[in-house]
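K.L.:
no FASTA, just this:
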């Protein structure tokens, strides 16, 4: 059974500015470098209507899991993420994400809502993650859910700082 998560994070920047940042390769390269891991930007596609699709890949063994768990995984274990955003309308932008793993039976998916609030914007990320490994799968799911909650908040602050020119 997948583990659910629901994370909300605020930023001092408006929805239009955040979506505009998401459409820039320089933003993604800076964001991935800020994470300090080996995540690569595989593609950034902006459709004519203003929709955005981002594909990234992250080395699971080096970056995401505790070393004891990482050593049990195959050498090519990686997480691929696809994040897509619709154009913002009326102070809101809707997005979706998918997570798939190579070398580990793991999946995740969910939705994102970026909306205007009086202090800037608020991002809500809802989804599930499932790790189908006997005995330790549920423990890894809980670890990943906690990691997602932390990273959503960190990345919202990074985005606000990047837009303000502070990174």
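P.N.:
Received, thanks. Here the structure is a predicted model, which is why all the values come from computation and not from measurement. Numbering: from 1, shown residues only.

K.L.:
For the rest of this, base every contact and every neighbour count on C-alpha atoms.
P.N.:
Noted.

K.L.:
what residues are up against residue 80?
P.N.:
Applying Cα atoms under 8 Å, 6 or more residues apart in numbering to residue 80 gives the contacts 55-58, 99-102.

K.L.:
Against that first model, consider the following:
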């Protein structure tokens, strides 16, 4: 059974500024540099922009000893997470996108949709995630663990993004 999470990050900046940030390779490189404090192997593998929007592939490696005990029971090697994020062409009424995260030989999947839109006080990025783990007996615990960690990730990325936009696009 899948578990779902809806998360909204609110910003004081207009949607066009956040979109402008995500259309820059430097934004993603700086994000991965920040991640290296927690996950030493964090890189931008691919980055594409064009009239149709943006697509980035991020790869992070968590060594097995960094994983929580319940995750160590199913992961016998380091966990390599490949994350793909995309945003369509900017639309002032709302810019849709998607994201996925995968782990080779991993016991589940993570997919999501995101939307960037203006608000009266700035903008919001709404992310709707679905997590599935295909292991009987521990699937619910692992799904819940993934969602809790995902909220922390989204929060940290929102803080990073707000700071990055303020410093680089003000």
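P.N.:
Cool, the structure landed. Quick caveat: nothing in here was measured; it's all calculated off a predicted structure.

K.L.:
hang on, the earlier thing: so which of the contacts of residue 80 of structure 1 persist in structure 2?
P.N.:
Of the contacts of residue 80 of structure 1, the ones still in contact in structure 2 (both residues aligned by TM-score structural alignment, their matches' Cα atoms under 8 Å) are 55-58, 99-101.

K.L.:
So which of the contacts of residue 80 of structure 1 are in strands?
P.N.:
55-58, 99-102 (DSSP state E).

K.L.:
Out of the residues you listed, the closest to residue 139 of structure 1 would be?
P.N.:
When these are ranked by distance to residue 139 of structure 1 (Cα to Cα), residue 101 comes first, at 16.6 Å.

K.L.:
give me the number of residues near the closest one?
P.N.:
Using other Cα atoms under 10 Å, residue 101 of structure 1 has 20 other residues around it.

K.L.:
List the buried residues in the longest helix seen in structure 2.
P.N.:
Ranked by residue count, the top helix of structure 2 under DSSP state H comes out as helix 139-168. Within helix 139-168 of structure 2, the residues that count as buried by 16 or more other Cα atoms under 10 Å are 139-140, 142-144, 146-147, 157-158, 160-162, 164-165.

K.L.:
Dump those residues into TSV; add distance to residue 112 of structure 2 as well.
P.N.:
Shown next, in TSV, are these (distance: Cα to Cα, whole Å):
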residue	distance to residue 112 of structure 2
139	19
140	18
142	17
143	14
144	16
146	13
147	12
157	16
158	17
160	20
161	19
162	22
164	24
165	24
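
K.L.:
picking that back up, and which of the kept ones among the contacts of residue 80 of structure 1 is nearest residue 37 of structure 1?
P.N.:
For these, the nearest to residue 37 of structure 1 is residue 58 (7.7 Å; Cα to Cα).

K.L.:
Tell me which residue of structure 2 lines up with that closest one.
P.N.:
With the correspondence set by TM-score structural alignment, residue 58 of structure 1 lines up against residue 60 in structure 2.

K.L.:
Please apply the same query to residue 143 of structure 1.
P.N.:
So residue 143 of structure 1 corresponds to residue 145, using TM-score structural alignment.

K.L.:
what's the answer for residue 114 of structure 1, then?
P.N.:
Checking TM-score structural alignment: residue 114 of structure 1 goes with residue 116.

K.L.:
what's the closest non-adjacent residue to its match?
P.N.:
Excluding the flanking residues, the one nearest residue 116 of structure 2 by Cα to Cα, 6 or more residues apart in numbering is residue 125, at 4.5 Å.

K.L.:
what's the equivalent of that neighbour over in structure 1 in contact with, if anything?
P.N.:
Counting by TM-score structural alignment, residue 125 of structure 2 corresponds to residue 123 in structure 1. Shown in contact with residue 123 of structure 1 (Cα under 8 Å, 6+ apart): 8-10, 112-115, 156.

K.L.:
didn't residue 21 of structure 2 look like it was pressed against residue 29?
P.N.:
No. Judged on Cα atoms under 8 Å, residue 21 of structure 2 makes no contact with residue 29 at a distance of 11.5 Å.

K.L.:
Looking at these two, which has the bigger crowd around it?
P.N.:
For residue 21 of structure 2 versus residue 29, neighbours defined as other Cα under 10 Å are more numerous around residue 21 (19 against 16).

K.L.:
In terms of helices and strands, where is that one?
P.N.:
helix 15-22 (DSSP states H and E).

K.L.:
And that helix, what's buried?
P.N.:
15-19, 21-22.

K.L.:
how big is the offset of it relative to structure 1?
P.N.:
Overlaying structure 1 shows helix 15-22 of structure 2 at a mean distance of 0.9 Å from the equivalent residues (mean Cα distance after the TM-score superposition for structure 1).
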